[in-house]
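In: A predicted structure for the sequence below; I have some questions about it.
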Amino acid sequence: MGQLRIEKIQELMKQEISQIILQELKDPRIGFVTVTQVEVTRDLSIAKVYVSIMGNEEQIAKSWKGLNSSLGFIRREVGHRIRLRVTPELKFVLDKSLDYSDHIQKLLLQIERDEQNKEQ
């Protein structure tokens, strides 16, 4: 299967899953969740859905449980919205890159403040 087609499917799945989580899921456990990336295998059998969850540890754990319990519903909805011969099996992966970039930003701001204090 062509790489361009796989990339288009990944982007379409990212958009559809984001919309499903935002508008269709009624689970109160699911908080602020962002789909950051979708990786699909070449045979379209498995899709890794990278999600970033904002909140404290308790909120993240609740949202994670809510997302995993709704996997079947999300897969069915993706199957209805995207016409594929076989709908890929979905696996959620927690994406910590936004937390890491936030941590780096805070460190850079702290270094900048320290440099300004040294100059004064």
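Out: Structure received. Everything quoted here is computed from the prediction, not taken from an experiment.

In: could you use CA atoms for every contact and neighbour count after this?
Out: Will do.

In: Ser70 and Lys96: what is the separation?
Out: Distance, Ser70 to Lys96, by C-alpha to C-alpha, to the nearest Å: 21 Å.

In: next up, a second structure to put side by side with the first:
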Amino acid sequence: MSIRTERVAALIQREVAQILQQDYAERLTPMVTITDARVTKDLSIAYVYASVMGETEAERKATFKQLEALSDEVRSSLASRIRHQMRTIPEVRFFLDESLQRAKRMENLFDRIRAERERRLSDSETPDAAQ
């Protein structure tokens, strides 16, 4: 990416996060976090990555669907905020970022491996202590 596209992406990420926090927080429950943004070379499309904090996958997907439905409203709010910095406002497309859920799953797997390893070590030490 060029410096210009990187700066525009950072601007869009920051502004969309503020828009969601200030204007749509009550409609988007559970909480939505904007984790990244990328723009095309011609600055016509902004790909915004959102992480949804929720208990169940169904709850996260339902909230993400709400977010997708708000993309036109978010774009118009974005336009009013950055119209002096950009000639045209890019189309906003949201993508679900599940990296936090994947990291949590990996952490749980490592915890299970550690527990299994400790259980095996304690089982192998028990017969030695009896002798």
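Out: Done, it's in. Predicted model only: the values in this text are computed from it and were never measured.

In: how close are the two chains, by TM-score?
Out: Between these two chains, after superposing, the TM-score reads 0.89 (TM-score structural alignment, normalised by the length of structure 1); 119 aligned residues with a C-alpha RMSD of 1.7 Å.

In: where do the strands sit along structure 1?
Out: In structure 1, the segments counted as strands under DSSP state E are 33-40, 46-53, 89-94.

In: tabulate these in CSV, adding columns for distance to Lys118 of structure 1 and mean neighbour count.
Out: Shown next, in CSV, are these (distance: least, C-alpha to C-alpha, whole Å; neighbours: other C-alpha atoms under 10 Å):
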stretch, distance to Lys118 of structure 1, mean neighbour count
strand 33-40, 39, 19
strand 46-53, 37, 19
strand 89-94, 39, 16
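
In: TSV for these, including distance to Asp27 of structure 1?
Out: Shown next, in TSV, are the strands of structure 1 (distance: least, C-alpha to C-alpha, whole Å):
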stretch	distance to Asp27 of structure 1
strand 33-40	12
strand 46-53	15
strand 89-94	16
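
In: so what corresponds to Ala62 of structure 2 in structure 1?
Out: Counting by TM-score structural alignment, Ala62 of structure 2 corresponds to Lys62 in structure 1.

In: correct me, but that match touches Phe32?
Out: No. If you go by C-alpha atoms under 8 Å, Lys62 of structure 1 and Phe32 don't touch, sitting 11.1 Å apart.

In: burial check on Leu67 of structure 2, number of neighbours?
Out: Other residues within reach of Leu67 of structure 2, judged by other C-alpha atoms under 10 Å, total 24.

In: again with Ala61 of structure 1
Out: Residues lying near Ala61 of structure 1 (other C-alpha under 10 Å) number 15.

In: how about Leu96 of structure 2, what's its match in structure 1?
Out: Leu96 of structure 2 maps onto Leu94 of structure 1 when the alignment is built from TM-score structural alignment.

In: how much space separates that match from Gly79 of structure 1?
Out: Counting by C-alpha to C-alpha - Leu94 of structure 1 and Gly79 of structure 1 are separated by 23 Å.

In: for the match of Ala62 of structure 2, what are its contacts?
Out: Counting by C-alpha atoms under 8 Å, 6 or more residues apart in numbering, Lys62 of structure 1 makes contact with Arg29, Ile30.

In: how near is it to Lys26 of structure 1?
Out: For Lys62 of structure 1, the distance to Lys26 of structure 1 (C-alpha to C-alpha) stands at 14 Å.

In: can you tell me which residues contact the closest residue to Ser99 of structure 2 other than its chain neighbours?
Out: Of all residues not flanking Ser99 of structure 2 in the chain, Ser51 sits nearest, at 8.0 Å (C-alpha to C-alpha, 6 or more residues apart in numbering). In this structure, Ser51 of structure 2 makes contact with Val32, Thr33, Ile34, Thr35, Leu96, Asp97, Glu98, Ser99, Leu100, judged by C-alpha under 8 Å, 6+ apart.
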